[in-house]
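1. the amino acid sequence is not available; the structure is as follows:
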């Protein structure tokens, strides 16, 4: 590939080798970063649409004609989270097959469907709840964008830049949760809590712009195309199941609490829609902005080391929710949740960095055993890119678990305390799994990304 061909921004790039230092300095850096920033913008819109109902439920008051219970509202956001999680599997497979640029354009265009439906449903409070639930759940389309975006961007960057690149891509997308909540606050402040249908309408021009951004600034990578059978082998990987569990705790907590935070403020402290919306965006914003730091720390100190400490911190902070609720202090409750969101952001970044590192180390071992270096690296990259999306799919199920646990906790005990007791125990389990799988084994060699055990697994 020459500079002239790259400058024309082809639909398909036929040669891409970011590990070649000369190629990266002369061509790769510019092209990769152009694709990264376009990916961040479009993924951000996906999170905005996915998170729409976490804000719209605040508008669903008796004064606006809605008679849904708190349990039904938690069920609604759980359904949206579930659809988003399930769609991450086909999105992971389709992005490299169709092409990152092409699939981004298609996936952003699909977001017009749930956005328009949301505007219509908010003007039809008499809609039966099962119908309302089914139509609102289409907002899960936005959740699938994360998987395809991360799978695509992973191909563009060399190993020693992936932590920060993936962190920026994911963090920029995650900010969409805070963006839609801030937009909801603006709508309530300007027009009142009875006009929830205006919120989704605000995003229609942005979606059109997103399709154009993908068309104008992104590229497809030919070498990313592999058969679905090759990618589905990732499900048989031991590390797939371990990393999925960790990501359930990391990202599942971020998206689950992001969806539930406003409802918790209403149910626990009796806040109005305006008051809840004015606070709810703070937590997701903190977690999103700090996520690239988690990736950078993982690049610097090793993913497992950072992830282990993040989970221990999440368990410690989770125990503080009980005294915050007992004291009836909104300020203390928000401070605790801000700390929790910050830790989930760091944990998200470090956990995701561990995935390509594990397979980069494996590629080195394959090369040492006689497998051609380029073949070993390609095999590892295909596997890690697939796992980024698949693990993202399983991790998103944690958001479903968070909201269903809160729903059950309120239904049975009329408080969130039992749910948080379960969350704390789960974070301790995640910390133990991280330590036992990636930290406790003796090491023979160290790499710049962490430590490798005798099987070549990055444990740092």
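-> Looks like it arrived, so ask away. This structure is a prediction, so every number in the text was calculated from the model and none was measured.
2. going forward, measure contacts between C-alpha atoms and count neighbours the same way
-> Fine.
3. which parts of the stretch 201-350 of the chain are strands?
-> Counting by DSSP state E, counting those that start in this stretch, the stretch 201-350 of the chain has strands at residues 220-221.
4. grab the nearest non-local neighbour of residue 244.
-> residue 391 (4.9 Å; Cα to Cα, 6 or more residues apart in numbering).
5. list the contacts for the residue lying closest to residue 343 once chain neighbours are set aside?
-> The spatially closest residue to residue 343, leaving aside those adjacent along the chain, is residue 310, at 5.7 Å (Cα to Cα, 6+ apart). For residue 310, the contact set (Cα atoms under 8 Å, 6 or more residues apart in numbering) comprises 343, 344, 346, 347.
6. am I right that the first one is in contact with residue 314?
-> In other words, residue 343. Yes. Between residue 343 and residue 314 there is a contact under Cα atoms under 8 Å: 6.2 Å.
7. select from the contacts of residue 310 the one having the most neighbours.
-> residue 347 (35 neighbours; other Cα atoms under 10 Å).
8. for residue 243, see how far away that one is.
-> Remark: distance between residue 347 and residue 243 (Cα to Cα, to the nearest Å) = 12 Å.
9. residue 376 now?
-> Per Cα to Cα, residue 376 is found 22 Å from residue 243.
10. which one's more surrounded, those two?
-> Higher neighbour count among residue 376 and residue 243: residue 243, with 25 against 20, using other Cα under 10 Å.
11. which residues touch the more buried one?
-> Residue 243 makes contact with 351, 355, 391 under the criterion Cα under 8 Å, 6+ apart.
12. the contacts of residue 310 in helices, which ones?
-> Among those, the ones falling in helices (DSSP state H) are 343, 344, 346, 347.
13. figure out how far the longest helix belonging to the chain is from the centre of its chain.
-> Assignment by DSSP H gives helix 373-413 as the longest helix of the chain. Helix 373-413 has its C-alpha centroid displaced from the chain centroid by 9 Å (Cα atoms, centre = their mean, to the nearest Å).
14. check stretch 180-195 too.
-> Remark: stretch 180-195 is offset 25 Å from the chain centroid, using Cα atoms, centre = their mean.
15. repeat that for stretch 154-165.
-> Relative to its parent chain, stretch 154-165 has a centroid offset of 17 Å by Cα atoms, centre = their mean.
16. ok, and here's another one to check against it:
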């Protein structure tokens, strides 16, 4: 095997370069290596990873805003059918997260970023064709919408890839930036699509899909030109199986359904709810993006608060705020108050954003405490860090199913009872239950996790 010294970027540091932008030697925990070359290469990969993930998130939630205008191009759908269209991509994206996580070690981070970006062309092309052919029927439309789930899988592979580039001391910040860059894609697509489809007068809904095809190609080209594959990123399912044996993996999966799942689910359903409950498609098209934008901005704040006072405490507070927000939304629907409804959902988005950051922070801390309880030997702590990484893949996948369940719950309530009030009552109770679970498992005075400040 031949190697090439990385003279352009690192002087004397030999990265063991191989054809295809493979790096054989990568040591981010070595301070000298990190200063000389590691930080620059990691930063470059992070920038273009954020770009690809951002486009992926936007495509994932494309249907959340497109459904608002389907009636204007010949599609006659019920509110429940529209909510199913927003839910199915979330469910597919959740299913894809685990295999996407392992795609990075198998194929290489750069290579899989190229492939995953190009896969986004399929849902974009499908959407552009389907919206102009209402004669195809509802089932084919749902199947085409399902392909948008490719964008949801991108989050897992992007996070897995960047985690290999950064040292432990900087991994939290890097992953936070990567996650926030993706999450904000939801707000961007809900803001841009309503503007683009009416440019020049009239309505060209196909542009919602067409506009993202060149962006997906650009993300793939940038990954090809500027990103790297790390040979030391190994595909190892052992830590994942080990993580599944821990009760905390399943508890945190439940909590993540309540935080990240609620964020994605509310982002997907909010435009449709504004239209179906209050008949204000104008507000949905002009202002619905604010919810996802606010949730994305508050995610890093949740992580910072968790660092300061403990992730579990912040998560308890976020579930309390979610319950209050859901109750306010329920009141607003019963009293037909659009202003309170909109404000309640903005409040919910703030709470889910904070909860996203705090629950993500809890996971690594929980496994660190488990390692300390087993003696804290270096090899034990390393094993627990790997199990934490495996748990993150499982938890992010299960948590994303909340994005499927939230719109489905609204669809069920609307079709069965004629209104969304039963769904909102369920959410109030669900958030209270999650608050209690978090308290008992991680905050209750005297418990091991509470003493450790998880």
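-> Now that the structure is in, tell me what you want to look at. The shown structure was predicted, so the numbers you read here are calculated from the model rather than taken from an experiment.
17. I'd like to know which of the contacts of residue 310 of structure 1 is nearest to residue 251 of structure 1.
-> residue 344 (6.7 Å; Cα to Cα).
18. any idea how far the counterpart of the closest one in structure 2 is from residue 363 of structure 2?
-> Applying TM-score structural alignment, one finds that residue 344 of structure 1 aligns to residue 352 in structure 2. Distance of residue 352 of structure 2 to residue 363 of structure 2, given as Cα to Cα: 17 Å.
19. likewise residue 17 of structure 2?
-> Distance, residue 17 of structure 2 to residue 363 of structure 2, using Cα to Cα: 34 Å.
20. same deal with residue 370 of structure 2?
-> Relative to residue 363 of structure 2, residue 370 of structure 2 is positioned 11 Å away (Cα to Cα).
21. ok, these two, which is more surrounded?
-> Remark: of residue 370 of structure 2 and residue 363, residue 363 carries more neighbours, 21 against 17, as counted by other Cα under 10 Å.
22. if we can go back for a sec, I'd like to know how many residues surround the counterpart of the residue nearest to residue 244 of structure 1 in structure 2.
-> Matched to structure 2 by TM-score structural alignment, residue 391 of structure 1 sits across from residue 395. Residues lying near residue 395 of structure 2 (other Cα under 10 Å) number 25.
23. picking up where we left off before, out of the contacts of residue 243 of structure 1, flag the one nearest to residue 51 of structure 1.
-> Nearest to residue 51 of structure 1 among those, counting by Cα to Cα, is residue 391 at 19.9 Å.
24. and the closest one, what does it touch?
-> Neighbours of residue 391 of structure 1 in contact, by Cα under 8 Å, 6+ apart: 240, 243, 244, 247.
25. do the same with residue 250 of structure 2
-> Residue 250 of structure 2 makes contact with 244, 395, according to Cα under 8 Å, 6+ apart.
26. then residue 182 of structure 1?
-> Residue 182 of structure 1 sits next to 277, 278, 281 when contact means Cα under 8 Å, 6+ apart.
27. could you do residue 130 of structure 2 as well?
-> Listed by Cα under 8 Å, 6+ apart, the contact set of residue 130 of structure 2 reads 136, 141, 144.
28. translate it into the numbering of structure 1.
-> So residue 130 of structure 2 corresponds to residue 121, using TM-score structural alignment.
29. same check, this time on residue 99 of structure 2
-> If you follow residue 99 of structure 2 across to structure 1 using TM-score structural alignment, you land on residue 90.
30. residue 363 of structure 2 too?
-> In structure 1, the residue matched to residue 363 of structure 2 (TM-score structural alignment) is residue 355.
31. out of the ones in helices among the contacts of residue 310 of structure 1, flag the one nearest to residue 48 of structure 1.
-> Distance to residue 48 of structure 1 across those (Cα to Cα) is lowest for residue 344, with 18.8 Å.
32. who does the helix or strand containing residue 94 of structure 2 touch, helix- and strand-wise?
-> In this structure, residue 94 of structure 2 is located in helix 79-107 according to DSSP states H and E. Helices and strands touching helix 79-107 of structure 2, by 3 or more Cα pairs under 8 Å, 6 or more residues apart in numbering; DSSP states H and E, are helix 39-60, helix 62-66, helix 138-146, helix 149-165, helix 262-278, helix 378-400, helix 402-417.
33. flag every buried residue along it.
-> Across helix 79-107 of structure 2, burial judged by 16 or more other Cα atoms under 10 Å covers 79-98, 100-107.
34. quick one: average offset of it versus structure 1, please.
-> When structure 1 is overlaid, helix 79-107 of structure 2 sits 1.3 Å from its aligned residues on average, using mean Cα distance after the TM-score superposition for structure 1.
35. any idea which helix or strand comes after that helix?
-> Next helix or strand after helix 79-107 of structure 2 toward the C-terminus (DSSP H and E): helix 109-119.
36. residue range in structure 1 corresponding to that following helix, please.
-> Residue span in structure 1 matched to helix 109-119 of structure 2, by TM-score structural alignment: 100-110.
37. likewise stretch 242-255 of structure 2?
-> Mapping stretch 242-255 of structure 2 onto structure 1 (TM-score structural alignment) gives residues 233-246.
38. list the buried residues in that stretch.
-> Buried residues in stretch 233-246 of structure 1, counting neighbours by 16+ other Cα under 10 Å, are found at 234, 239, 240, 241, 242, 243, 244, 245, 246.
39. same thing with stretch 105-124 of structure 2?
-> Judged by neighbour count using 16+ other Cα under 10 Å, the buried positions of stretch 105-124 of structure 2 are 105-114, 116-121, 123-124.
40. which residues touch that stretch?
-> Contacts of stretch 105-124 of structure 2 (Cα under 8 Å, 6+ apart): 49, 52, 56, 59, 103-104, 144-145, 147-148, 150-151, 154, 157-158, 161, 208-210, 212-213, 216-217, 219-221, 223-224, 227-231, 233-235.
41. mark which of the residues you listed are buried, thanks.
-> The neighbour-count test (16+ other Cα under 10 Å) marks 49, 52, 56, 59, 103-104, 144-145, 147-148, 150-151, 154, 157-158, 161, 208-210, 212-213, 216-217, 219-221, 223-224, 227-231, 233 as buried among the contacts of stretch 105-124 of structure 2.
42. residue 157 of structure 2 contacts residue 102, correct?
-> Yes. Between residue 157 of structure 2 and residue 102 there is a contact under Cα under 8 Å: 7.4 Å.
43. what lines up with residue 146 of structure 2 in structure 1?
-> Matched by TM-score structural alignment, residue 146 of structure 2 corresponds to residue 137 in structure 1.
44. ok, and the closest non-adjacent residue to that match?
-> Nearest residue to residue 137 of structure 1, sequence neighbours excluded (Cα to Cα, 6+ apart): residue 80, at 4.4 Å.
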